[in-house]
Each structure stands twice: as C-alpha cells, then as structure tokens.
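>>> need a 3D model of the sequence below.
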Amino acid sequence: MYVDDDTTTDTTDTTEDTTDYSDDSSATTGDDELTVEIDGEEYTAEENVDIDADGQNDAAVVETEDGYLAFADTDGDGTADVAVEYDADGNPIAGAEYDATTGEWTEEDVETLPTPTGDGADDADGSGTDSTDTTDSTDTTDTTSTDGESMTVDLPGEDVDAGPATYDTDGDGDNDTSVVTDADGTTYAFTDTDGDNEADQAVIIEADGDVTVAEHTGEDEWTTTEEGHIDSSGEYVPDSGASSSDAVWAER
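This is a model prediction of the structure:
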C-alpha cells in the first residue's frame, strides 16, 4: 500500500513545520493535531487544510517525494483513518482506510471513503457527538439527500454539471460536496450548503498549489473569500491581504 516508510519520513518532517505554522494561524483556523499510525509507529501531523470552507481545518496534507498525502479523522477519535494520495499535479490517484483492529491501511476507492465531520477537532463534543450518532443510528447511504442527483454550478454564462455529491463535509449524514479534477490538474470541491443541489461554496486547488475559496453570491457571480497556497511542506498558507469581499471569482 502507498502508506509506507518513505511517506513516514515526510510526515515526521512536515509535522515540525506545521507546528510552527499553527502558532501563527490557530486563532483563526482551529488547528488540531492528528495522529497517524503507520507500520505500528505513531506520528503526528497538524490539520492544515479546511476542506469544507467553514473556517476550521479538518484535514492534514503532507508533501511526499511524488506529490501529497491527505489524512483525515472521520470518527472523531483523533487518529487518521482515511488517506488520499495525490500526484504532483494534484490528481487523486489512490485512497486507503485504516483498520484499527489490524493496524493496517487497506486500499479503497477514493469515491467510497468516509469523510471528516465538522471542524475535525479531537476535543469538540459537538462534532464528535454528531459523528457517532450518525454512524450508530443511521445508514448514510439511505439518508443521503442527493442520492446520485448531480450538483449544478452556476458559472458566468453557463451552468456546469459537477456530478453527484460524494462527500459529507458537515457530518449530517447527507453528502454535500462534489470533487472534480480537470485536465490541467486543478481540483474543484463544490459544496451545496442548503440541499438544493446547487453549489454554494467552492474550493479550488490548482496544480501549482494555489488555493482559492469562493462563495456563490448571485446569479453568475462567485466572490472570493480567501486565497492561499500549499507550500513546499504541504501546509495551506493564506495569502496576506488576498481575501476581498468584492473580488469576483470568474469562470475558470
């Protein structure tokens, strides 16, 4: 499996860098440490990426020799149980799920992997409770409101079909986010926040690591709320002064 000893070295190095970064940004992004178990050894990585654009980091992205690894904790116990491997262009190429009973990572289809709930905080009672209740009492396959319905993205001049939502970013049992990657290696995560199958938020990660967060603010209009980049250590770093309420994200 691609979660191997070589990646372990990168994870350890990145942890040192992300700890430094958290000193500067934890007040606004809600960073938490994530435990990653690989080959019987425990490592820590700082949650440094906000997947669902709610202002709270919920995944740890670390750089490898060939690209990036994204780790997430989907059950609120502080230990990574999902990993997605990206190539140097930002394309997802493999997924894995951690089995705590065996201590092994097993390869899984990226589209079938569970997703983190809430802000990913290890000690947040609200997000932990929501995750547990949803898992124990409800089959998320049955409660997913989109259930295969495609999400529409209102771009300038045209509406684009982003496909069905495949990720539940807020932990309510309903898939709300569709992730697509274009031919240039740019990854788009579109989120429907009100259940009408129309995208309300977007996170764009370009192949060179540039990141744009935008909200749908009117017909054919997207307003940039934050810009940043993934640096050489795999951290998400907001660009100083990049966010502007009147910066419109046009069709890409």
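>>> please make it C-alpha for all contacts and neighbour counts, starting now.
Will do.
>>> now the strands for the stretch 1-150 of the chain?
33-38, 41-46, 60-63, 67-72, 82-87, 92-99, 104-108, 150-155 (DSSP state E, counting those that start in this stretch).
>>> name the helices or strands packed onto the fourth one?
Applying 3 or more CA pairs under 8 Å, 6 or more residues apart in numbering; DSSP states H and E, one finds that strand 67-72 makes contact with strand 60-63, strand 82-87.
>>> the ones you listed: which one's closest to Ala214?
Nearest to Ala214, of all these, is strand 60-63, at 20.5 Å by CA to CA.
>>> show me what counts as buried in that closest one.
Neighbour-count burial for strand 60-63 flags 60-63 (criterion: 16 or more other CA atoms under 10 Å).
>>> highest mean neighbour count out of the strands of the stretch 1-150 of the chain?
Sort those by mean neighbour count, taking mean count of other CA atoms under 10 Å, and strand 60-63 sits at the top with a mean of 28.
>>> if we can go back for a sec, now the buried residues of strand 60-63 in JSON lines, with distance to Asp23?
Below are those laid out as JSON lines (distance: CA to CA, whole Å):
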{"residue": "Ala60", "distance to Asp23": "16"}
{"residue": "Val61", "distance to Asp23": "17"}
{"residue": "Val62", "distance to Asp23": "18"}
{"residue": "Glu63", "distance to Asp23": "20"}
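>>> on that earlier part again, so which of the helices and strands packed on strand 67-72 comes closest to Thr135?
Here strand 82-87 is closest among the helices and strands packed on strand 67-72 (CA to CA), at 15.7 Å.
>>> name the helices or strands packed onto the closest one?
With contacts taken as 3+ CA pairs under 8 Å, 6+ apart, strand 82-87 sits against strand 67-72, strand 92-99.
>>> is it possible to get TSV of those strands that adds distance to Ile205?
Shown next, in TSV, are these (distance: least, CA to CA, whole Å):
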stretch	distance to Ile205
strand 67-72	12
strand 92-99	12
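>>> which one of the ones you listed lies closest to Asp130?
strand 67-72 (16.3 Å).
>>> tilt between the lengthiest helix in the chain and strand 33-38?
Secondary structure of the chain per DSSP state H: the longest helix is helix 5-29. Relative orientation of helix 5-29 versus strand 33-38 (axes from the mean of the first three to the mean of the last three CA atoms, to 10 degrees): 170 degrees.
>>> next, the angle strand 41-46 makes with helix 5-29.
Relative orientation of helix 5-29 and strand 41-46, computed by the same axes, to 10 degrees: 30 degrees.
>>> let's see this one next, to set against the first:
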Amino acid sequence: MYYLGAGVLFLLYFATNSIAKVILRLRDGEVLRRDLAAPTGGLAEAYRTVDAWARERGFQAAGLTMLLAYPELAESPGVERFREYMAAWVDREQQRMLVIQHFRGKTFYHFITLYQRQGQEGTLMVNTTNQPNEFFMPQPPGHYVQAFPGKTLDELLVRHEQAERWFEAQTNGQRLVAKRPLDELERISRERAAYVTGLPLWKPRLLWWQLVKGLSLNKPVQQLYG
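The predicted structure is shown next:
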C-alpha cells in the first residue's frame, strides 16, 4: 500500500507540474505557434465538417493554427500527439466567432463573443463550449464561460445566444469583431494564464482545481456568474 500511495502521489505531482509548465509558457508567450494555409492531419476531416456547417450560417473562415506547448519536441518523431490545432470562423453580422480545438483526435467547439464596455479599456468575453476540461483552472474577471460536454454545434449555438442576451442585459457592453481572430485567441489564453499565475499558491492549488472542475459543467452563465 505504501508503494501504491507513493506512486499515486508521484503521478499527481508530475501531472500538476507539467500543467504548471504549460501555463507559464502560455503566460510568457513561449508556446510555439505556426499558422497554416490548409488543415492537415487529424484536423482535416473535422475542419471540413465544421466549415460546411459554419458557411451555411453566415460564418467566414478566419484562419488555422498549430500550437505546441513543448517547442523542444518540435523535431521528435512523436510530436504529433502534443500538437494542438485551432481554426476560427467569424460571423460579422452577429459579431461572434466559432473556434474548433483539435487535440489527440478529439475536436471541441467554442462560440466566442467579445465585448467592450463604453468608456472602459479592455474586453469582456462570453464563451460557450463543449470542452469538458474548460474549467481546469480559474477564469479571470471578464471571462464568462459555460461548458456543456457532448453538445452539438447547433445546441451550443442556442445556449450561446441565450448567454449573449443575458450578458447584454446585465452590462452596457458593445460587441466587437476581432480583426485577427487567431491573435485574439492567443491574447485570451495569455490573459487567463497571467491571472492564474498571479493567484496565491497557484501551483499547489492546481490539483484542487482539477478535482472540482466538473462542478461548473452544464451550468449556464447566469447560474455561474449571476
């Protein structure tokens, strides 16, 4: 039992230490990013499906990128399992983005709407996703996120429109369209990482956040932030 307990503790320490390293690299802009001209690898099939859905609903393709949190592995034979792919579409009429996140054969969706409060600097964000690990670390102030694992694009869009209406009723925010969506996504990620690393004892708390992340799933923004 002692060896089993020690092994579990070691695995937990290794996992949280690895996550901490990625968060620091996100914060410091050290994640390797390479924008792509066309979808490659496992992203290609998922991209075609989502692209057809998006174009039917007024979205326009706005870029593809590959991210690697471990740049030192860029030339290693097994690097593909560490690569994360993202693609973005923009609905300029409704002023919202659709983003897909593809990692290790799984694809997740995000509907993102950006806002700016009149007379104030900075942006606010409403994000609706089916990513089950979205709450693996806290969201900074101004990030309103709701996650519904297993939901389709159509189901997520309905929930996102509900979140937009609730948010706009609570604030005087004006919708924004990102001129460079991929750059905006990078900014959002760095902002979140900077917030987390500024919290007291953030590294030891990573394990706790992992344990409680499921408590925020399948709850609308008005329940989480109202």
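>>> where does the TM-score land?
The TM-score (TM-score structural alignment, normalised by the length of the second structure) is 0.32; 122 aligned residues with a CA RMSD of 5.8 Å.
>>> still on that earlier bit, now the strands of the stretch 1-150 of the first structure as a markdown table including distance to Thr217 of the first structure?
Shown next, in a markdown table, are the strands of the stretch 1-150 of the first structure (distance: least, CA to CA, whole Å):
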| stretch | distance to Thr217 of the first structure |
| --- | --- |
| strand 33-38 | 34 |
| strand 41-46 | 32 |
| strand 60-63 | 29 |
| strand 67-72 | 30 |
| strand 82-87 | 31 |
| strand 92-99 | 29 |
| strand 104-108 | 36 |
| strand 150-155 | 10 |
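>>> out of those, flag the one nearest Gly218 of the first structure.
With CA to CA as the yardstick, what comes closest out of those is strand 150-155 (9.0 Å).
>>> and that closest one, what does it pack onto?
strand 158-164, strand 221-230.
>>> now the helices and strands packed on strand 67-72 of the first structure in TSV, with distance to Ser137 of the first structure?
TSV is the format used below for those (distance: least, CA to CA, whole Å):
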stretch	distance to Ser137 of the first structure
strand 60-63	28
strand 82-87	22
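>>> and Ala214 of the first structure, which of the strands of the stretch 1-150 of the first structure is closest to it?
For those, the distance to Ala214 of the first structure is smallest for strand 150-155, at 12.0 Å, taking CA to CA.
>>> ok, and the closest non-adjacent residue to Arg83 of the second structure?
Distance criterion CA to CA, 6 or more residues apart in numbering; nearest residue to Arg83 of the second structure, sequence neighbours excluded, is Leu68 at 5.0 Å.
>>> do the same with Leu43 of the second structure
Distance criterion CA to CA, 6+ apart; nearest residue to Leu43 of the second structure, sequence neighbours excluded, is His102 at 6.3 Å.
>>> am I right that the one you found sits in a strand?
Yes. His102 of the second structure: assigned to a strand according to DSSP: H, G, I helix; E, B strand; the rest coil.
>>> which residue ranges of the second structure form strands?
All strands of the second structure, identified by DSSP state E, fall at 32-36, 60-68, 83-91, 96-103, 106-117, 124-129, 143-147, 173-176.
>>> select, out of those, the one closest to Gln210 of the second structure.
Gln210 of the second structure sits nearest to strand 143-147 of all the strands of the second structure, at 15.2 Å, using CA to CA.
>>> quick one on the thing from earlier: dump the strands of the second structure to TSV, plus mean neighbour count and distance to Ala44 of the second structure.
Shown next, in TSV, are those (neighbours: other CA atoms under 10 Å; distance: least, CA to CA, whole Å):
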stretch	mean neighbour count	distance to Ala44 of the second structure
strand 32-36	15	12
strand 60-68	19	11
strand 83-91	23	10
strand 96-103	22	10
strand 106-117	20	11
strand 124-129	23	20
strand 143-147	24	24
strand 173-176	17	29
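>>> output these as TSV; include the columns distance to Leu26 of the second structure.
What follows is the strands of the second structure, written out as TSV (distance: least, CA to CA, whole Å):
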stretch	distance to Leu26 of the second structure
strand 32-36	10
strand 60-68	10
strand 83-91	13
strand 96-103	16
strand 106-117	19
strand 124-129	19
strand 143-147	17
strand 173-176	24
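>>> which of these sits closest to Arg192 of the second structure?
With CA to CA, the closest approach to Arg192 of the second structure among those belongs to strand 143-147: 8.6 Å.
>>> the closest one to strand 106-117, inter-axis angle?
150 degrees.
>>> show me what strand 143-147 of the second structure is packed up against.
Secondary structure elements in contact with strand 143-147 of the second structure, counted by 3+ CA pairs under 8 Å, 6+ apart, are strand 124-129, helix 221-225.
>>> about what we covered before: can you check which of the helices and strands packed on strand 67-72 of the first structure gets nearest to Glu97 of the first structure?
Smallest distance to Glu97 of the first structure across those (CA to CA): 4.6 Å, for strand 82-87.
>>> list the buried residues in the longest helix seen in the second structure.
Longest helix in the second structure, counting residues (DSSP H): helix 2-27. Along helix 2-27 of the second structure, these residues count as buried under the neighbour rule (16+ other CA under 10 Å): 16-17, 19-20, 22-27.
>>> hang on, isn't Arg27 of the second structure packed against Ala193?
Yes. Arg27 of the second structure lies in contact with Ala193 (CA atoms under 8 Å); the separation is 5.0 Å.
>>> picking up where we left off before, so what secondary structure elements neighbour the longest helix of the first structure?
Counting contacts by 3+ CA pairs under 8 Å, 6+ apart, helix 5-29 of the first structure packs against strand 41-46, strand 60-63.
>>> for Glu16 of the first structure, find the nearest of those strands.
strand 41-46 (8.3 Å).
>>> check which helices and strands that closest one sits against.
By 3+ CA pairs under 8 Å, 6+ apart, strand 41-46 of the first structure packs against helix 5-29, strand 33-38, strand 60-63.
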